[in-house]
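Colleague: Below are the sequence and a predicted model; questions follow.
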Amino acid sequence: MQFGNIRTPQGWRLGEIHWDKGRISRIRGESVDPDTNDHPRVLPGFIDLHVHGGGGADVMEGGEALAILARTHVRFGTTRLLATTMTAPDTHIRQTLREVAAYMEAPVLQAAQVLGVHLEGPYINPGKLGAQPAYARVGMTEELDELCALAPIRLITLAPELSGHLALIQYLSERGVRVQLGHTLGSYEEGVEALANGASGFAHLFNAMTGLHHRKPGMVGAALAHAQYAEVIPDLLHVHPGAIRTALRCIPNLYAVTDSTAAAGMHDGDYRLGEHTVTKCLGGVRLADGTLAGSTLTMDQALRNLVSLGLSLAEASDRLSRYPADFLGISDIGRLQEGASADLVVLDPQLQIKAVVVEGRTIQGDT
């Protein structure tokens, strides 16, 4: 049981939330404005759909690295995540998928739950790699079938302009795999066509895609004009606050991701990102040439950053929990209601974490 200002789909309630066998069994309380008291703020657990690493561990390392990053991110309120791959040789990707599947069969406790895989590449434009290693290539349906058989791939980031990718988008979307557009040199028109063929969103909006110009709207323009969903990295380094505000006005279900690397939750220094070495310094992570390479962002800081931009706590919460759950089509996470998974983040009035609960298990703090 947890007492506090509870963020439910019907609004804030000051009262108690109870759970049994990992599910919310009862919520009792009266309507309240949480700004009128100092009781804890109780939010749905954060859902991060773009996680490369944390705690010094990288997804592409497989094995114990998955447990380390899951234990790291839960400390910052993430209760569910997608293990996100890097562009790599085919054999390395396949081995990583096997490792993720094995981990999901026997996950560690006291950790965020891994929902599946976000395959970021290798089906991206070699001219827009960002921090991705140079193994980009065109995707084929037969190969995707084989990869999906190795692990539950829930989300794929690809470049729609590559030959055959429109058909691939349609093929994947018909099979329930979400496709988002990213690491792309595609035009506005190609972005709109990809959405019409089943693409669902955009990877790290503004980053690693063609920008907005008034005569060439680019992939950013396609997102701002047509998207219902897109992910954004609100570390206030990858995207200017003004650009985030623009996206918030244009994309109804814009949601936050960390795009975190092994450097998340760690001190400054060198870390792995796929086959790259990246350096954490001055709050960012970069390749040797200065290219931004993922982030050190955690979801609790993403929440505070969104609130600092003027969002209410309720709206910021939706963009860290409900919208990513809705994007994946999962209805029993990302919201505090009877029957949903008992995934909670408990914050003090300054939005610092007091406790995290995953499927009814207290991970941190007292509840």
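Modeller: Right, received. Where do you want to start?
Colleague: Could you use CA atoms for every contact and neighbour count after this?
Modeller: OK.
Colleague: in the chain, which residue is closest to the centre?
Modeller: Nearest to the mean C-alpha position of the chain, counting by CA atoms, centre = their mean, stands residue 49 at 2.5 Å.
Colleague: residue contacts, residue 77?
Modeller: By CA atoms under 8 Å, 6 or more residues apart in numbering, residue 77 lies in contact with 45, 46, 299, 300, 345, 353, 356.
Colleague: From the residues you listed, pick the one nearest residue 293.
Modeller: Using CA to CA, residue 299 comes nearest to residue 293 of these, at 17.6 Å.
Colleague: Can you show me the helices along the stretch 1-150 of the chain?
Modeller: 64-74, 90-105, 141-150 (DSSP state H, counting those that start in this stretch).
Colleague: Might you calculate how far the next helix or strand after the shortest one sits from the centre of the chain?
Modeller: The element immediately downstream of helix 141-150 (helix or strand, assigned by DSSP states H and E) is strand 153-158. In terms of CA atoms, centre = their mean, to the nearest Å, the centre of strand 153-158 is set 12 Å apart from its chain centre.
Colleague: Against that first model, consider the following:
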Amino acid sequence: MTCLKGQFLTPDGFLLGTVTVAPQGRIAAVEGVPQSEAQARSSGLPLYLPGFIDTHVHGGGGADTMEGGEAVRQLARTHARHGTTSLLATTMTAPLDDIRAALQALAPACATRGAQEARVLGVHLEGPYISPGRLGAQPDYVKPLALSELLALHALAPIRLITLAPELPGHLAVIPDLVAQGMRVQIGHSNGGYEDGVAALQAGAHGFTHLFNAMSALHHREPGMVGAALAHADHAELIPDLIHVHPGAIRTALRAIPRLFCVTDSTSASGMPDGEYRLGRHTVTKCLGGVRLADGTLAGSTLTMDQALRNLVNALGLSLADASRRCSTYAADYLGLNDRGRIAVGAHADVVELNADLRLQATYVEGERIECHAG
């Protein structure tokens, strides 16, 4: 048994006490006395939060999901050192042969977690079923969605989440079939309007991919896809690097979408020095804290989840408990995982240890301690 001592954020609030981790990597006991958040943060003791869950990870540590295999394990190790305990390996729009090859290569990482790695829960398929008018940094290999083709991809590696543009022919009709297969359907890279977004949600779509980015904007006479999200969504991804979305827009989304949750949309440049990196078939440049194509288009991010948490607390003024839910619990619930994203008996021992400045000290992935980057 491993015993952790300090201030723990549980579903019932902060506790000063101990958490016991069984050898199998699950939480066996949570014991302590209730604390206010102010007491917990001022105590000088380690702060333990649920491990971060990132549903949108293209790369990290110089490795890109589309390379498959060892690249996915490298990005899983990189993000674990920044507090991510589980993630979805996220693809890029590409020719189907490239996507097939990537899924075949990353399937072993979905089946078995290696030492010092975040758990790879499955795949977020971001494209090729998106609008050519809202590519963002996606290459232009878009195509109509054929259910048989998608199920063949799903057989190679588990697709937990799929991004699609609902306004494209046939996409709205196929959403119920995707949901029946256990996939979460997200609206994104879409040029559709408000009505398209509402219709997709009514058909069973669950949320929105990197809200505000690569979708039709809000106008008071044409609410667009952003308007559909703000008016009707319970869940949506958001990239809180303070580059992709203005803090004012983030605050608007926080007031409108109850379970808005954070993602990194990270690239292979995450955790790496400035320079050139791969993003699918693109070459991207990391500089000044961002990642861009040659024409200046934002191309994913260098964000890590520990920095996302600090941005929510320090720049946007959220409580630590609220920020934690948006970096962990809401994503777990969204994916239907009641044994992750919370410090509770029976849950996986996925925990991050922070100091008083919210700098990461260690990550525990299913009970395994991983030393972290404190920056």
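Modeller: That came through, no problem. Source: prediction; values computed, not measured.
Colleague: Now the TM-score, please.
Modeller: Comparison of the two superposed chains (TM-score structural alignment, normalised by the length of the first structure) gives a TM-score of 0.98, and 365 aligned residues with a CA RMSD of 0.8 Å.
Colleague: Pick the most deeply packed of the helices of the stretch 1-150 of the first structure.
Modeller: helix 64-74 (a mean of 24; mean count of other CA atoms under 10 Å).
Colleague: what about that helix, how far off from the second structure?
Modeller: Here helix 64-74 of the first structure, set against the second structure after superposition, deviates by a mean of 0.7 Å using mean CA distance after the TM-score superposition for the first structure.
Colleague: Of the contacts of residue 77 of the first structure, just say which sits nearest to residue 117 of the first structure.
Modeller: residue 46 (16.8 Å).
Colleague: I'd assumed residue 298 was in contact with that closest one.
Modeller: No: using CA atoms under 8 Å as the test, residue 46 of the first structure is too far from residue 298 to be in contact (10.1 Å).
Colleague: Comparing those two, which residue is more hemmed in?
Modeller: The neighbour comparison of residue 46 of the first structure against residue 298 (other CA atoms under 10 Å) goes to residue 46, with 35 against 26.
Colleague: which one in the second structure is aligned with the more buried one?
Modeller: Residue pairing (TM-score structural alignment): residue 46 of the first structure is matched to residue 52 of the second structure.
Colleague: Could you tell me where stretch 152-164 of the first structure falls in the second structure?
Modeller: Using TM-score structural alignment, the match for stretch 152-164 of the first structure in the second structure runs over residues 158-170.
Colleague: got a list of contacts for the matching stretch?
Modeller: 88, 107, 110, 121-131, 144-145, 153, 171-172, 182-192, 196-197, 200, 209, 335.
Colleague: hang on, the earlier thing: how about the match of residue 46 of the first structure, what does it touch?
Modeller: 83, 84, 85, 86, 305, 306, 324, 327, 328, 341, 351, 352.
Colleague: before we move on, back to that, would you check that the residue nearest to the centre of the first structure makes contact with residue 85?
Modeller: No: at 11.5 Å, residue 49 of the first structure does not count as touching residue 85 under the criterion of CA under 8 Å.
Colleague: which non-adjacent residue is nearest the counterpart of residue 347 of the second structure in the first structure?
Modeller: Residue pairing (TM-score structural alignment): residue 347 of the second structure is matched to residue 340 of the first structure. Closest residue in space to residue 340 of the first structure, ignoring its immediate chain neighbours: residue 332 at 4.4 Å, by CA to CA, 6 or more residues apart in numbering.
Colleague: what about the one you found, distance to residue 196 of the first structure?
Modeller: With distances taken as CA to CA, to the nearest Å, residue 332 of the first structure is found 28 Å from residue 196 of the first structure.
Colleague: So what does residue 302 of the second structure match up with in the first structure?
Modeller: Match for residue 302 of the second structure (TM-score structural alignment): residue 296.
Colleague: I meant residue 179 of the second structure, not that one.
Modeller: The equivalent of residue 179 of the second structure in the first structure is residue 173 (alignment by TM-score structural alignment).
Colleague: next one: residue 326 of the second structure
Modeller: In the first structure, residue 326 of the second structure lands on residue 319 (TM-score structural alignment).
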